[in-house]
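Student: Please work out how this folds:
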Amino acid sequence: MKTEGARAVADAGGIFWGVWWGLIGLASTQGLVFSAWKDADAALAGAGKALASPDIVDSTLELLEPTVRPTDHTPPARRGVYAFRTFEIAEAAWPEFSALSTGAWKTFEPGYDARIFGLFRYLAVPPPRRRLLLFTNYPSMAVWEKSRLRQLHRGGDDSAPAAKANLSARLDVTDWSRVVIGVPA
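Tutor: This is a model prediction of the structure:
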């Protein structure tokens, strides 16, 4: 599926980002496929080609728009685990949410050897709401777990305290969030 999907996306003018199998938050038979396109029309026309495999029996297309990251379409290539965290916030909270996120990344990424590959906006969710997808790589599940805010509140982990202060403040403007953890297929 990965090779066929990558070829189909490239033939349709897109960039294949990859396939991830779910570890947490998905059924054992589910995964995530990401591709980048020049615009929503191109994505609507070409994204289904990545999923044209007899192994895929059902799919959902989510149109996402980059916000502060990524700044280019380079696919992620790091090993480890990937967190796909969805946030819902009020549209009015976006400037603060964005500033807190980008401020946190300065120490969060080096503190946990993590890499933020993207913070995307779901195009299907109109104002006054905003739904976002944060796409982050960690070297391992252990590092992902260490980076959780609850570790800070328990006194367990003191890595990147400035990042954790920003992330804690970001929770105050977040209505809800959920995470899916996956590994590259």
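Student: Please make it C-alpha for all contacts and neighbour counts, starting now.
Tutor: OK.
Student: Buried residues of the longest helix seen in the chain, list them for me.
Tutor: Ranked by residue count, the top helix of the chain under DSSP state H comes out as helix 94-112. Residues of helix 94-112 classed as buried: 94, 97, 100-105, 107-109, 112 (neighbour count, 16 or more other Cα atoms under 10 Å).
Student: And it, what does it pack against?
Tutor: Judged by 3 or more Cα pairs under 8 Å, 6 or more residues apart in numbering; DSSP states H and E, helix 94-112 is in contact with strand 115-122, helix 161-172.
Student: Can you give the contact residues for the shortest one?
Tutor: What it means is strand 115-122. By Cα atoms under 8 Å, 6 or more residues apart in numbering, the surrounding residues in contact with strand 115-122 are 62-70, 76, 105, 109, 130-138.
Student: mind running it again at 7 Å?
Tutor: Residues outside strand 115-122 that contact it (Cα atoms under 7 Å, 6 or more residues apart in numbering): 63-70, 76, 109, 131-138.
Student: just the buried members of the residues you listed?
Tutor: Here, 16+ other Cα under 10 Å leaves 63-66, 69-70, 76, 109, 131-138 buried among the contacts of strand 115-122.
Student: one more to line up against the first:
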Amino acid sequence: MPFPAHRYLVQRIRADRQLTPERAAELARQWRESCTANGVVPWGVFAGLLGLRTDELLIVAAAETDDAEWPALPGLAVEDGLDCRPTARPERPEAQSRPGIYVFRTFEIASADVDEFVRLSAEAWQTFEAAPAYRAEPRALLRADLPGASSRMLLVTWYDGLASWERSRQPDPEARANFEARARLTRWALPIATRLV
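Tutor: From the prediction side, this is the model:
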């Protein structure tokens, strides 16, 4: 069961120019060091493959307290962010390390539907992850409450490559039924494909 006390801060940050792989790696190194110095878990730094500008990164940090000092990177602007709590996953905050593709899929749903959304997701994963046609693992399903009666759900799924992501669009019938039910709860969704820096 996840630790609900943990907070996950997910930010889209922007540099002053396109990020080379070398500059992105250096920024990621600096950010991880700042996280560690502040007692924050550096869950991951991600560069875009599809859906993210070439001067942007997604960064995800986790902390045990509400008053954690979130590290910033000089010269980078925070374009937007979500302050989240874990739901079905992750059980504990751990830095991501597996090479491959990480797809960030944001959903907006009614807050009253969060528990059902989480249930449908967790049930679907039982067959989704076991499929022999592709390799995939949902790494996080986070919740961010918005003003009013809406919530954002952020699902981060690891794939060993884009071919696995494409094959996973045809999941097992049980998983498909749950994903279709989840889609009926969804007002909109936005997927972004990334790689770990």
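Student: still on that earlier bit, relative orientation of the longest helix of the first structure and strand 115-122 in degrees?
Tutor: 160 degrees (axes from the mean of the first three to the mean of the last three Cα atoms, to 10 degrees).
Student: tilt between helix 94-112 of the first structure and helix 161-172?
Tutor: Going by the same axes, to 10 degrees, helix 94-112 of the first structure makes 140 degrees with helix 161-172.
Student: Assign the residue nearest the centre of the first structure to helix, strand or coil.
Tutor: Geometric centre of the first structure, nearest residue: F135, 2.0 Å, by Cα atoms, centre = their mean. Recorded secondary structure, F135 of the first structure: strand (DSSP: H, G, I helix; E, B strand; the rest coil).
Student: Alignment lookup: it to the second structure.
Tutor: F135 of the first structure maps onto V156 in the second structure when the alignment is built from TM-score structural alignment.
Student: Leaving out sequence neighbours, find the closest residue to its match.
Tutor: Of all residues not flanking V156 of the second structure in the chain, F104 sits nearest, at 4.6 Å (Cα to Cα, 6 or more residues apart in numbering).
Student: which position in the first structure aligns with that neighbour?
Tutor: Using TM-score structural alignment, F104 of the second structure pairs with F84 in the first structure.
Student: ok, how many other residues are close to its match?
Tutor: 21 (other Cα atoms under 10 Å).
Student: ok, now P147 of the second structure?
Tutor: The burial count for P147 of the second structure: 6, using other Cα under 10 Å.
Student: looking at this, the residue nearest to V156 of the second structure is in a strand?
Tutor: Yes. If the criterion is three-state DSSP, then F104 of the second structure is within a strand.
Student: what's the neighbour count on the equivalent of E62 of the first structure over in the second structure?
Tutor: Mapped onto the second structure by TM-score structural alignment, E62 of the first structure lines up with L82. When neighbours are counted by other Cα under 10 Å, L82 of the second structure registers 19.
Student: that older thread, you'd agree the match of F135 of the first structure is up against I101?
Tutor: No. Using Cα atoms under 7 Å, V156 of the second structure makes no contact with I101, being 10.0 Å away.
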